[in-house]
Each structure stands twice: as structure tokens, then as C-alpha cells.
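In: sharing a sequence plus its predicted fold:
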Amino acid sequence: MQIHPLITDSATLAALVDRLAQHPFVAVDTEFMRENTYWPDLCLLQIASPDEAAAIDPKAEGLDLQPLWDLLVNNEEVLKVFHAGGQDLEIVHNMTGKTPHPLFDTQIAAMALGFGEQVGYSNLIESMLGHTLDKGARFTDWSRRPLDKRQIDYAIADVTHLATIFPRMVTKLKKTGRGQWLDEEMERLADPSSFAFEPEDAWKRLKLPSRNPAVLGRLKAIAAWREVEARGKNLPRGRIIKDDTLNDLAAHPPKTQDDLGRVRGLSAGWRNNDIGGRLMAAIGEAKPLDPEEMPDREPRRPGLTKDAALVSDLLKLLLKIRAKEAGVAARLIARSDELEALAAGVRRNLNILAGWRYEEFGRDALDLVEGRLAFATENGKLKMTRTLEIVE
């Protein structure tokens, strides 16, 4: 495979993209920094076909990245291969408003091949290729220039190995007949709505200080205000105001802006500066949370009776057994909320009751819930047994 020098000019990048577009797939990775910013700061993008690989410097002056974005988000003929690509996809979405499509994530594929639920890249490469990756540059500050040869080689190695293991994974998936298992997961990962995070939803990510609608209404308003401030200043949320302070303000709102100077976690300057004024405006405009927005008291098991909760636990045990037998990660087959829904009596619109999931797990899960399957032990080992249906 040909390895190119760091690409910093538009003509070289455009020519590379033209060649890459002739291949059925490209492997993609990014290096970024976000410790001091709200938005991830793209510092390097690596890309490879089976023939060549390159690192692209998005910080190079005058570099036109549009051909690269067109390849990643507009060219439906080329499959884009990532490993644990969630943050990479977020970066592309921030830059273009779209996500790469079609795509293939080797971490998700590894779940169908028995590598576990979240196998790390280095472990996957070592398992499939026998290579131990050089981790010497993993703590690089990728925003600094110039980057030395070792740093660039370290970054490019990620996509060269990715381009090598991808065809091998596809071959294994074809042999096991599990390729179609991944289609739904890949489409879900590529859904742009996953990255279109609205400020009004920011409160849902926080530890709730109360179930009082007025408190939660203020929490919603203040969290949305912080999100807008953080985006506008391109600062981490915690640099604007920390979660604990935000919760305290929602639970014990200041009556005047002058009171902000006595709030732990805020500087005295907030009592008379502009940002303090905007915070007080957000608090003043807050309305109690609507009843339909109120979170469940037990968000992990909404609406489950005690008996249904026990059935859900049995379903999780069955899932663990079936996943082990099939040699796949349990998370690929079913999610906890689906098991709880089945235990609670839901029978429609569940992924585990359709397609390959039904064949691998759903049929047995339904039989367990409805009394046609039971757990038993034999010689100290757990096994499943069929029960006779009672005919009245």
C-alpha cells in the first residue's frame, strides 16, 4: 500500500479523492481535540483504500476540503469504514450537516463475530492480524504544528490496518450468514438525527435534582441556556457553569441578579455582568415542566410490576445464554428496554420478535414469558427445557 506525505494543498487532495472514489470502500479515521472547546476540533483526517493511504491536514491554510466531504457524505457508491465511529461521524456531521453513508463500523461487526460488545481497535487488530499497535503517540496534542513523521505514521496506521481487516470481516460475516444482521445497526449509526442535539433536550442528560415540575422546568430552561452559551463561545459546558451549580440554581433560584454573586460555583462578577443577566432571564422565563415531559420514576423499568421485573431478569439470563451459544454480543441481539417491554406484555413493534432476532432469541424469549420454556439444572449445569402446554 502506498503511503502519501501529509496532504496540505487542494490539488493533491482533489486528485486523491478522485482515485479513492474508484474503490468500493475507504477506511476513515480522525484525530481531534475537544478538551477546551464545545465542538470537537478536527486536527487530522486519515483515509485509505486497498491501494493507498494518506493523512489530510484540515488546518492547512487554503485547503479546500469540499471534495473530501463530497466523497464521505454524497457518494453513495463508496462504503465508508470506521471503527467505533461515533465521534468521527459527529465531526463530519458538524462540518457538513450530514453523516457518511453507506457506512460500516468494524466494532459493531465484531459483535456479530464473537469479539465482544465494545472491542478496542488495538485488540481487534492484534486478534485479526497479529500486530501490536504502537501506542507511543496516543497522547499527542494533534492541534500543534508541525506534526512529526512518527505522529503521522501512527495516525495513518489506523486506516491501513482498517482497510486490511475490513474485507476479512466481510468474508467471515458471509460464511456465518450474519451480514444482514448488521444492516439495521449501520443505518441507525448513520442516522443524522442522532447528532442533531437540541438545546431544549439538554436537561435530559443531567442528574435530576427533584421531581417537582417547577424545578424541572427551571432545569430545562437553564440547561438550554447553557447549551446556547457554550456553543456560541465554543467552550465546554462546564466552563460556562458546572452541572452541580446548574442543579442548585434550578432547585433554589436566585431572586435577583445580585444574588448570583453568592452562588457557589459562580464568580462574584455574575452579579452585574451580561452573562449573569442572560442567566436570570432564562430563569425568569422558565415554566413548570408539562406533565407529558415528566420523567418516569423508575426510568430503567417503566411500568413493570414486581413479577414482570423478575420475568425481565429471566429474559436477560436467557439472552446471555443464547448470545454465548451463538458467539455474538448480547447487545447486538436485544436491548434491556425490549426485554422489559416483552416482560410487561408488549408483543408489537419489538425488534426481537422479527427477522433474525426472532430466530436467534425472540422465539425462545416469547416461549419463556408464556410458560413454554423453563430453566432447569442437570449435573450442576443450567439448561433450558420445554414444558407441555396445558390444554383445557
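Out: Arrived safely.

In: hey, let's count contacts and neighbours off CA atoms from now on
Out: Will do.

In: who does whichever helix in the chain runs longest touch, helix- and strand-wise?
Out: Secondary structure of the chain per DSSP state H: the longest helix is helix 149-176. Applying 3 or more Cα pairs under 8 Å, 6 or more residues apart in numbering; DSSP states H and E, one finds that helix 149-176 contacts strand 25-33, strand 41-48, strand 52-56, strand 79-82, helix 106-112, helix 121-129.

In: among these, which is nearest residue 287?
Out: Across these, residue 287 has its closest neighbour in strand 41-48 (35.4 Å, Cα to Cα).

In: next, the angle from that closest one to helix 149-176.
Out: 60 degrees (axes from the mean of the first three to the mean of the last three Cα atoms, to 10 degrees).

In: take this one as well and set it beside the first:
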Amino acid sequence: MQIHPLITENAALFALCERMAKADFIAIDTEFMRENSYWPDLCLFQISDGKEAAAIDPKAPSLDLKPLLSLLVDNEDVLKVFHAGGQDIEIVYNLTGKTPYPLFDTQIASMALSQGEQIGYSNLVDSWLGIHLDKGARFTDWGRRPLDKRQIDYAIGDVTHLAEIFPLMLEELRKTGRGIWLDQEMERLADPSNYTVNPGDAWKRVRISSRKAEVLGRLKAIAAWRELEARDKNLPRGRIAKDETLADIASHPPRAQEDLGKVRGLSASWKGNEIGARLMAAIQSAKPLPRDEMPERDPSRPGLGKEGALVADLLKLLLKIRSREINVASRLLARSDDLELLAAGARANLPILEGWRFEQFGRDALDLVEGRMAFAVRDGKLLMTRTEA
């Protein structure tokens, strides 16, 4: 495979993208820093089509990434291959407002090939190619320039190995007939809504025990305030205020700005500065959370009750048995929420009752819930048996 020098000039990038626009697939990876910022600081793009590979420096003066980004989001003739690509896709979305399409994620594909639910890249390379990666450059400062040869070689290796693994994985999926199992997962990964952060929904990521409408309304208001402050200052959310601080303020709101100086987790200076004033404005403008936005009292088991919870547990046991039988990661077959909805009586719009999931698991899950199947122990092994019901 031809490895190019680090690309820092527009002519070289344009020529590379023009060639790769004719490829069947391209392997993509990025290096970025996010410890000190709200937005990921893109430091390097790596790309390979299996014949050539290059690292592209987005920090190079005057380098225009437009040809590369167009290749990723506008050219639907080329398949884009990632490994655990969520954050890479987010970066592309932030730059373009679009997601790469069509795409293939080798971590997701590994679930259909009995390699676990979240296989790491090093283990993937080891299992498919027998190569033990040097992780020495993994935690390097990718934002510092110039990058040395070891950093660049390490980064390019991520896509050269990926470009070797993808055809092998694709062939195995064809042999097993499991490629179609991945379509829905890949579509879900490519959905732009995954990468759009709505400040009005930010409160849903904060853990809080209260289910009072007044408390949750305040949490919604101040979580949205924090999101906007973090964006404006390009700082991590936790640098503005930690989750536990938001939960504390929502539950025990200060009456006046000067009381912010007593809140654990906030700077004493907030009792008199502008950011403190904006926080108080958010608190004072908060309204009780509307009834239709109120979370379930136990979101992990919606409407189940005690008996339904036991049924959900049986479904999870069935899932464990079936995933072991067909040698596939259980999360690819079914999600806990879907099992609990089935146990609670839901039948419409459940992925496990459609398509290949129904054939592999959903039919038996439905039979178990409706009394046509039961567990049995035979010769020390747990089995499923049909009933007369």
C-alpha cells in the first residue's frame, strides 16, 4: 500500500480525493482533542482505500477540507468505513451539517460475528490480522505541531489496518448471511439526529432523584443555560457546572444571586458577576415541566409492575440463551427497553417483532410472553420448550 507524506497542501488533497472518489470504499479515522473544549478540536484526518493511505492536517495554514468533506457526505457511491465511528461522524456533522453516507462500522459488524458488543480497535486488529498494535502514541498531544513520524505512522495505521479488515469482514458476513442484520444499525448510526444537541433536551442527561414538575422544570432551564454557556465559551459542560451541582440547584434553588456563593461546586465570584446573573435569570424563568414531558417513574421498566418485571427478566434470560446459540452479541438482537415494552404488553413498532430479529428471536420472545413457551432443565442444561397453551 502506498503511504503518502502528511498532506498540508490543497493540490495534494484535491488529487487524493479525486482518486478515492472512484474507490468502492474508504476507511476513515480522526484524531482530536476534547479535554478542554465543548467542540472537538480536529487535529488529523486519516483515509485509505486499501491501495493508498494518507494523513491530512486540518491545522495546516490555508488547507481547505472541502474536497475531503464532499467525498464523505456528498459521494454516495463510496462506502465509508469506520471503527466505533460515532465521534468521527460527529466531527464531520459539525463541519458540514451532514453525516457520511453510506457507512459501515466494524465495531457494530463485530456484534454479528461473535466478537462481542464493543470490541476495541486493538483487539479487532489482533483478531483479524494477528497484529499487536503499539499503543504508545495513543494519548499523544495531537494538537501540537509539528507532528513527528511516530505520531503520523500510528495514525495512518488506524486506516491501513481497517482497510485490510473490512473486505475480510464483509466476506464473512456474506458467508453467514448476516450482512442484512446490520442495515438498521448502520442507518441508526448515520441518522443526523444523533449528533444534533438540543439545549432543551440537555436535562435528560442529568441524574436526579426528584420527579416533581417544579424541580424538573428548573433542571431543564438550567441545563439548557449550561449548554449555551459551554457552547459560547467552547468549554466542557463540567467546566461551567457539574451535573451534581445542577441537580442540587434544581432541588434547592437559591433565592437571590448572592446565595450562589454558597452553592457547592460554584465559584464564590458568581454571587456578583454576569454568569451568575444569567444563571439566576434561568432559574427564575423556569416553569414546571409539562405533564407530557414528565419521565416515567422507573424509566428502565415502563409500566411493568411486579409481574411484568419478572416477565422482562425471563425475556432477558431467553435473549442470553438465544444469542449464545447463534453466536451473536445480544445487543444486536434486542435492547432491554424493547424487552420491557414487550413484557408490558406493547406489540406495535418493536424491532424484535420485525424482519430478521423476529425470525431469530422475536417469535420465541412473543411465544414466551403469551404462554406458548417455557423454560426447562434437561441434562443440566437450560432449554426452551413448547407448551400446549
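Out: Arrived safely, thanks for sending. Note that the structure is predicted; figures quoted are calculated from it, not measured.

In: got a TM-score for the two of them?
Out: The TM-score (TM-score structural alignment, normalised by the length of the second structure) is 0.98; 389 aligned residues with a Cα RMSD of 0.9 Å.

In: quick one on the thing from earlier: ok and the longest helix of the first structure relative to helix 121-129, angle-wise?
Out: Using the same axes, to 10 degrees: helix 149-176 of the first structure against helix 121-129 is 60 degrees.

In: mind listing what's buried in helix 149-176 of the first structure?
Out: Buried residues in helix 149-176 of the first structure, counting neighbours by 16 or more other Cα atoms under 10 Å, are found at 151-166, 169, 173.

In: want to throw the helices and strands packed on helix 149-176 of the first structure into JSON lines with mean neighbour count?
Out: Shown next, in JSON lines, are these (neighbours: other Cα atoms under 10 Å):
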{"stretch": "strand 25-33", "mean neighbour count": "22"}
{"stretch": "strand 41-48", "mean neighbour count": "22"}
{"stretch": "strand 52-56", "mean neighbour count": "24"}
{"stretch": "strand 79-82", "mean neighbour count": "23"}
{"stretch": "helix 106-112", "mean neighbour count": "23"}
{"stretch": "helix 121-129", "mean neighbour count": "15"}
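
In: with distance to residue 349 of the first structure added, can I get those in CSV?
Out: Below are those laid out as CSV (distance: least, Cα to Cα, whole Å):
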stretch, distance to residue 349 of the first structure
strand 25-33, 34
strand 41-48, 39
strand 52-56, 43
strand 79-82, 30
helix 106-112, 23
helix 121-129, 34
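
In: and these: which comes nearest residue 380 of the first structure?
Out: helix 106-112 (29.3 Å).

In: average distance between that closest one and the second structure?
Out: Following the fit onto the second structure, the mean deviation recorded for helix 106-112 of the first structure is 0.4 Å by mean Cα distance after the TM-score superposition for the first structure.

In: still on that earlier bit, list the helices and strands the helix or strand just after the longest helix of the first structure packs on?
Out: Remark: after helix 149-176 of the first structure, the chain's next helix or strand is helix 183-190, criterion DSSP states H and E. The helices and strands touching helix 183-190 of the first structure, judged by 3+ Cα pairs under 8 Å, 6+ apart, are strand 103-105.

In: hmm, who's touching the strand it packs on?
Out: Contact with strand 103-105 of the first structure is made by 79, 80, 81, 82, 83, 84, 85, 186, 187, 190, as judged by Cα atoms under 8 Å, 6 or more residues apart in numbering.

In: rerun at 6 Å
Out: 79, 80, 81, 82, 83 (Cα atoms under 6 Å, 6 or more residues apart in numbering).

In: ok, now which ones touch the third one?
Out: Looking back up the chat, that one is residue 81 of the first structure. 27, 28, 103, 104, 105.

In: map the last one onto the second structure.
Out: With the correspondence set by TM-score structural alignment, residue 105 of the first structure lines up against residue 105 in the second structure.

In: and that match, how many neighbours?
Out: Using other Cα atoms under 10 Å, the number of residues around residue 105 of the second structure comes to 20.

In: can you check residue 285 of the second structure too?
Out: Residue 285 of the second structure - counted by other Cα under 10 Å - has 12 other residues nearby.

In: repeat for residue 222 of the second structure
Out: 30.

In: the one 5 residues further on too?
Out: Other residues near residue 227 of the second structure number 24, with proximity taken as other Cα under 10 Å.

In: show me what contacts it?
Out: residue 199.

In: which element is it on?
Out: Per DSSP H and E, residue 227 of the second structure falls inside helix 213-233.

In: what element comes up after that helix heading to the C-terminus?
Out: Taking DSSP H and E, what comes next after helix 213-233 of the second structure is helix 237-240.

In: which other residues reach that next one?
Out: Outside helix 237-240 of the second structure, the residues that touch it by Cα under 6 Å, 6+ apart are residue 230.
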